[in-house]
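In: Let's see this in three dimensions:
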Amino acid sequence: MRKVEVLPYDPLWVSKFEEEVENLRSILGSEMIDIHHIGSTSVPGLSAKPIIDVMPVVKDIGRVDSYNEQLRNRGYEPKGENGITGRRYYTKGGDERTHHIHIYAVGNPQILRHLAFRDYLKAHPNVAKSYGDLKAELAAQFPYDIASYIKGKETMGLEIDRQAAAWAMRS
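Out: Reported below is the predicted structural model:
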């Protein structure tokens, strides 16, 4: 059973992302046209679960499945769309999860949503602090109940998502 753990921001998360970029670039090659560090570990100062969220952008999402064996050989576990149409999702690290990989094809609206969420939190440190504080409280309250942790942050996450979308439209 995985423990829900939220830690203070760690600048090493950036280098862990950069290492993963090289791993994914060596597998996906010219299919990958961009790659982004997303999620809470991408926001300086934000407390987070120490799991690096990586978002490669590819030419054709339909071709990604052909890389599953190579990805498995590097420790990534394929999860298919995992609830989001047009995404390919992978985890790394098993019960000691280290990475989430969210692959989208260029033009997928989820790309802009993820980037707006990240950039909004970077531009609004007070909102990021409130979000981080909530996550830390929930992790303490539900250390072995990831579903309750996720449900507990859902309302604030959706509100940040809404604000981020409006903010991104104005920027």
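In: CA atoms for contacts and neighbours, from now on please.
Out: Will do.
In: Report the separation between the residue nearest the centre of the chain and Met169.
Out: For the chain, the residue nearest the mean C-alpha position is Asp53 (3.0 Å; CA atoms, centre = their mean). Applying CA to CA, to the nearest Å, the value for Asp53 to Met169 is 24 Å.
In: for the chain, longest helix please?
Out: helix 146-170 (DSSP state H).
In: Which elements pack onto that helix?
Out: Secondary structure elements in contact with helix 146-170, counted by 3 or more CA pairs under 8 Å, 6 or more residues apart in numbering; DSSP states H and E, are helix 109-123, helix 125-141.
In: out of those helices, which comes closest to Ala147?
Out: Each of those has some distance to Ala147 by CA to CA; the shortest is helix 125-141, at 10.8 Å.
In: Pull out the buried positions in the closest one.
Out: For helix 125-141, the neighbour count (16 or more other CA atoms under 10 Å) marks Val127, Ala128, Tyr131, Gly132, Asp133, Leu134, Lys135, Ala136, Glu137, Leu138, Ala139 as buried.
In: what would these look like in JSON lines with distance to Gln70?
Out: Putting the buried residues of helix 125-141 into JSON lines (distance: CA to CA, whole Å) gives the following:
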{"residue": "Val127", "distance to Gln70": "39"}
{"residue": "Ala128", "distance to Gln70": "36"}
{"residue": "Tyr131", "distance to Gln70": "36"}
{"residue": "Gly132", "distance to Gln70": "35"}
{"residue": "Asp133", "distance to Gln70": "38"}
{"residue": "Leu134", "distance to Gln70": "38"}
{"residue": "Lys135", "distance to Gln70": "34"}
{"residue": "Ala136", "distance to Gln70": "35"}
{"residue": "Glu137", "distance to Gln70": "38"}
{"residue": "Leu138", "distance to Gln70": "36"}
{"residue": "Ala139", "distance to Gln70": "34"}
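In: another one to check against the first:
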Amino acid sequence: MSHPPEQRRNADVTGLELIGGIEKRDIVLVEHTATWADVFATHRSRVAAAVGLASRGIEHIGSTSVPGLAAKPIVDVLLLVDDITAESKYLDPLTRSGYVVRVREPGHRMLRTPELDVHLHVFEPGTPAAEDLLLLREHLRRHEADRDLYERTKRDLAERDWPDMNAYANAKSEVIAHILHRARSAPRDFM
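Out: Purely as a prediction, here's the structure:
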């Protein structure tokens, strides 16, 4: 289906662009702290002020959004925008407000703070990746056994030497897939 000229989408990027290249960082997990919710609230306001009407939602995601779950002290934020390819509506304002672009890949952009303590993930509403992030968060908040499994997995993996955080994140993908499978089978009263 073609869009009228005023709604025509730009072509998305076709591969992974990792701005700044591979970075080796230590993987350190810390106990959950309520201050992560405060950090999120600060960045939700900052992102909303920067992108205005381009935002279709701003959510706290990742392990720091799950009370009781140990995490890397990096707050993950999900920003939903109507058109990921319309970067001038959200990417430019976010970089002007101090965020730094780290990843550009099909359907996803990731920015972070210069302090490396906040990762801002940008997706379109309804994309499977965005839905999975929200589903995982809600499931882990409600299911202690899977929360414990995920934490044990993260602690085991954090003991290893990784070339970068992406390798560590990829190593968690199998357990995340198992947890998401269970989450999709469980009754949902949130989404």
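In: And the residue nearest to the centre of structure 1, what's its match in structure 2?
Out: Correspondence of Asp53 of structure 1 to structure 2, assessed by TM-score structural alignment: Asp76.
In: State the distance from that match to Ser63 of structure 2.
Out: Separation of Asp76 of structure 2 from Ser63 of structure 2 (CA to CA): 8 Å.
In: again, but for His121 of structure 2
Out: Separation of His121 of structure 2 from Ser63 of structure 2 (CA to CA): 14 Å.
In: follow-up on the earlier one: with distance to Thr85 of structure 1 as extra columns, can I get the helices and strands packed on helix 146-170 of structure 1 in JSON lines?
Out: Listed next are those as JSON lines, based on distance: least, CA to CA, whole Å:
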{"stretch": "helix 109-123", "distance to Thr85 of structure 1": "10"}
{"stretch": "helix 125-141", "distance to Thr85 of structure 1": "27"}
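In: Read off where the helix ranked longest in structure 2 ends up in structure 1.
Out: Secondary structure assigned by DSSP H gives helix 35-51 as the longest helix of structure 2. Alignment of helix 35-51 of structure 2 against structure 1: residues 12-28, by TM-score structural alignment.
In: residue contacts, the counterpart of Ala136 of structure 1 in structure 2?
Out: Under the alignment (TM-score structural alignment), Ala136 of structure 1 maps onto Arg155 of structure 2. Applying CA atoms under 8 Å, 6 or more residues apart in numbering to Arg155 of structure 2 gives the contacts Leu29.
In: and Arg155 of structure 2, how far is that from Ala71 of structure 2?
Out: 9 Å.
In: which residues do these two both contact?
Out: With CA under 8 Å, 6+ apart as the test, Arg155 of structure 2 and Ala71 both reach Leu29.
In: thinking again about what came up before, on average, how far is the match of helix 35-51 of structure 2 from the matching bit in structure 2?
Out: By mean CA distance after the TM-score superposition for structure 1, the fitted stretch 12-28 of structure 1 averages 0.5 Å away from its aligned residues in structure 2.
In: Tell me how many other residues crowd the aligned residue in structure 2 for Asp161 of structure 1.
Out: Matched to structure 2 by TM-score structural alignment, Asp161 of structure 1 sits across from Leu180. Per other CA atoms under 10 Å, the neighbour tally for Leu180 of structure 2 reads 20.
In: can you pull the contacts of Leu180 of structure 2?
Out: Contacts of Leu180 of structure 2 (CA under 8 Å, 6+ apart): Asp132, Leu135, Leu136.
In: now that we have the residues you listed, which one has the most neighbours?
Out: Greatest neighbour count in the contacts of Leu180 of structure 2, by other CA under 10 Å, goes to Leu136: 25 neighbours.
In: doesn't Ile179 make contact with that one?
Out: Yes - between Leu136 of structure 2 and Ile179 there is a contact under CA atoms under 8 Å: 7.5 Å.
In: Superpose on structure 2 and give me the mean offset of the strand or helix carrying His36 of structure 1.
Out: Per DSSP states H and E: His36 of structure 1 is located in strand 32-38. In the superposition with structure 2, the average deviation recorded for strand 32-38 of structure 1 is 1.1 Å (mean CA distance after the TM-score superposition for structure 1).
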